[in-house]
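Undergrad: Build the 3D model from these lines:
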Amino acid sequence: MRHTLPIAPQFYVTAPQPCPYLEGRMERKLFTALQGESANRLNDSLSQQGFRRSQNVLYRPSCAECSACLSARIDVAAFTASRSQKRTLRRNADIDRRATSPWASEDQYELFRTYLDSRHADGGMADMDVFEFAAMIEETPIRSRVVEYTDTTTRALIGVSLTDVLNDGLSMVYSFYAPEMPKRSLGTYMILDHIAIAREAGLPYVYLGYWVPGSQKMGYKAKFSGLEVYMGGAWQPMTNPDAFSAETHPLSTDPIAEQVANIQLPDGCPTGR
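TA: Sure, this is the predicted structure:
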């Protein structure tokens, strides 16, 4: 009888490249492959330590001289909608939500291209073709859903979120929406709806990716009450967004070896360190 030993997660660092959030900065990521029988447990564990998923990779910023990027999540129990957010919910009462398996469609890709061309024409995804888009949606080794939002009057697809289901919440991996409908505030609406989904499912958190002080692209995340950020190896409530700064000191981040040594892996998952 042949016995297969579990594969230990190996951690790597990307080469520095221009930061997409803060001008003049260089970004670097710590990452590991998401594969094997322990993929779900590894994703759950590392998501709770500030990592994000992209297809079959988990990554976390590990810039040499900057620690501005902070993983953010909403504590569902601590969230209370603001007046503006309540108006957004009322304004979008005519939207239908449908959660499906992670399969890409032509309608999704068309909306995705419209969104990128309007909002992120010079971003890293600007040249993504239909096959790369399908891979982004479909190549997932864990429990994922595509949440589609449709205008009940026109039946048009106006919003999509690729969402992972974690053991402690929902992780909004990537979202896009119709940019020609600014009055709907669809980005905010989809987050509010995911908070509602998490509440219905009894899940305590909605993971939003990274919040970056000083970046207008990420400023909207600080508008949600109950927001927590991952700092110093722990989740901390964000009480005042203005108290955070984009640190640039070379000692603001730990050495890579120390970062990897401090990563907590799930029970039964070999260390690979």
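
Undergrad: Could you use CA atoms for every contact and neighbour count after this?
TA: Fine.

Undergrad: Could you verify that residue 220 is part of a helix?
TA: Yes. Assigned with DSSP: H, G, I helix; E, B strand; the rest coil, residue 220 falls within a helix.

Undergrad: could you say which helix or strand contains the closest residue to it other than its chain neighbours?
TA: Nearest residue to residue 220, sequence neighbours excluded (C-alpha to C-alpha, 6 or more residues apart in numbering): residue 188, at 8.0 Å. Using DSSP states H and E, residue 188 falls within helix 186-201.

Undergrad: for the very next helix or strand once past that helix, packing partners?
TA: The helix or strand immediately downstream of helix 186-201 is strand 205-211, counting by DSSP H and E. Helices and strands touching strand 205-211, as assessed by 3 or more C-alpha pairs under 8 Å, 6 or more residues apart in numbering; DSSP states H and E, comprise strand 70-75, strand 169-177, helix 186-201.

Undergrad: Now show me the structure for the sequence below, then we'll compare the two:
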Amino acid sequence: MRHTLPIAPQFYVTAPQPCPYLDGRMERKLFTALQGEGAEKLNDTLSQQGFRRSQNVLYRPSCADCSACMSARIRVADFRPTRSQKRVVKRNAALTRKANSPWATEEQYALFRRYLDQRHADGGMADMDIFEFAAMIEETPVKSRVIEYHLPPGAEGNDTGEDKLIAVCLTDVLEDGVSLVYSFFEPAMERHSLGRYIILDHIEIAREAGLPYVYLGYWVPGSPKMGYKASYGALEIYKAGAWRDLVDPEAHRQDLHPLSVDPIAEQVARIRLPDSRPAPTRRD
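TA: Here you go, the predicted structure:
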């Protein structure tokens, strides 16, 4: 009888490029392909070690001399909204939520373009066309959902006479939580704090499903774009190989030193794979 051993994922490193979060720094990512019948298990296991998904790739920051970016997740059972967050939920009480299969629509893309043009016109996704947008939504080898938020006709901000799409979140369903892969919303409705509402509603989605965590992506202290995540209670960050309570955001430095990051080979060797075998050596 012939036995076939499972193929271990191979890890690679991107070339350095300017950091989108902290001025004057360079970013580099450690990544691996996400494919095949073991994709969901690999996504679950690596998400628990600070990795994020982008289409069929899993990645984690591995900058040469900076360790500011830390994966963040909310512990659902211990989360208690602040007064401000309660007001955000109340302000958006009229919204309806729809969970769909990962399929891109022209309506989503129109909203996505308005969002980018007004909020991130100089960002890395600013030139994304409808085909690239569809790939971002649809190319997923794991259990994903497109969560849409609609404003009913007659509600403040909707004079169209029909439901109006005002926010979207591409969400992965993990074995221990939900992961917000990418979200966008109507930029003209700034008073509604839709970005904050999406996170708060995903806490409810996780609670309804009995899942313990909401994965938010990366928290970057000192970054105007990514520092806001510290405002959510019961937040954990993945630092030095373990999940830790955030506690005091000011206690976490924006490390910038050639010895603040372990060599790539050591990072890869410590990655836990689904079958508990050690990760293979990286490939340049």
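
Undergrad: From residue 107 of structure 2, how far out is residue 122 of structure 2?
TA: Residue 122 of structure 2 sits 23 Å away from residue 107 of structure 2, going by C-alpha to C-alpha, to the nearest Å.

Undergrad: Please apply the same query to residue 248 of structure 2.
TA: 41 Å.

Undergrad: again, but for residue 205 of structure 2
TA: 24 Å.

Undergrad: and what of residue 50 of structure 2?
TA: To residue 107 of structure 2, residue 50 of structure 2 is 32 Å away according to C-alpha to C-alpha.

Undergrad: Same check on residue 94 of structure 2?
TA: Taking C-alpha to C-alpha, one finds residue 94 of structure 2 at 20 Å from residue 107 of structure 2.

Undergrad: more crowded one of residue 50 and residue 107 of structure 2?
TA: More crowded of residue 50 of structure 2 and residue 107, by other C-alpha atoms under 10 Å: residue 50, with 25 against 11.

Undergrad: Am I right that that one is in contact with residue 236?
TA: No. Checked against C-alpha atoms under 8 Å, the pair residue 50 of structure 2 and residue 236 is beyond contact range at 11.1 Å.

Undergrad: list residues touching both of those two?
TA: residue 72 (C-alpha atoms under 8 Å, 6 or more residues apart in numbering).

Undergrad: Provide a list of residues in contact with residue 105 of structure 1.
TA: When contacts are taken as C-alpha under 8 Å, 6+ apart, residue 105 of structure 1 is in contact with residue 134.

Undergrad: State the distance from the residue opposite it in structure 2 once aligned to residue 240 of structure 2.
TA: With TM-score structural alignment as the criterion, residue 105 of structure 1 lines up with residue 105 in structure 2. Going from residue 105 of structure 2 to residue 240 of structure 2 by C-alpha to C-alpha gives 40 Å.

Undergrad: Next: residue 232 of structure 2.
TA: Counting by C-alpha to C-alpha, the separation of residue 232 of structure 2 from residue 240 of structure 2 is 21 Å.

Undergrad: Between these two, point out the one with more neighbours.
TA: residue 232 (20 against 11).

Undergrad: Which residue in structure 1 aligns with the more buried one?
TA: So, by TM-score structural alignment, residue 232 of structure 2 is matched to residue 224.

Undergrad: ok, that match touching residue 79?
TA: Yes. In this structure residue 224 of structure 1 lies within contact range of residue 79 using C-alpha under 8 Å: 7.2 Å.

Undergrad: what's the longest strand in structure 2?
TA: Across structure 2, the longest stretch assigned as strand under DSSP state E is strand 164-174.

Undergrad: That one vs structure 1, average distance?
TA: In this overlay with structure 1, the average offset of strand 164-174 of structure 2 from its partner residues is 0.3 Å by mean C-alpha distance after the TM-score superposition for structure 1.

Undergrad: what's that strand packed up against?
TA: Secondary elements touching strand 164-174 of structure 2 (3+ C-alpha pairs under 8 Å, 6+ apart): helix 39-47, helix 106-119, strand 144-151, strand 177-185, helix 194-209.

Undergrad: Give the aligned range of it in structure 1.
TA: Alignment of strand 164-174 of structure 2 against structure 1: residues 156-166, by TM-score structural alignment.

Undergrad: what sits up against that stretch?
TA: Here stretch 156-166 of structure 1 has contacts from 40, 43-44, 102, 107-108, 111, 137, 142-151, 170-178, 186, 190, using C-alpha under 8 Å, 6+ apart.
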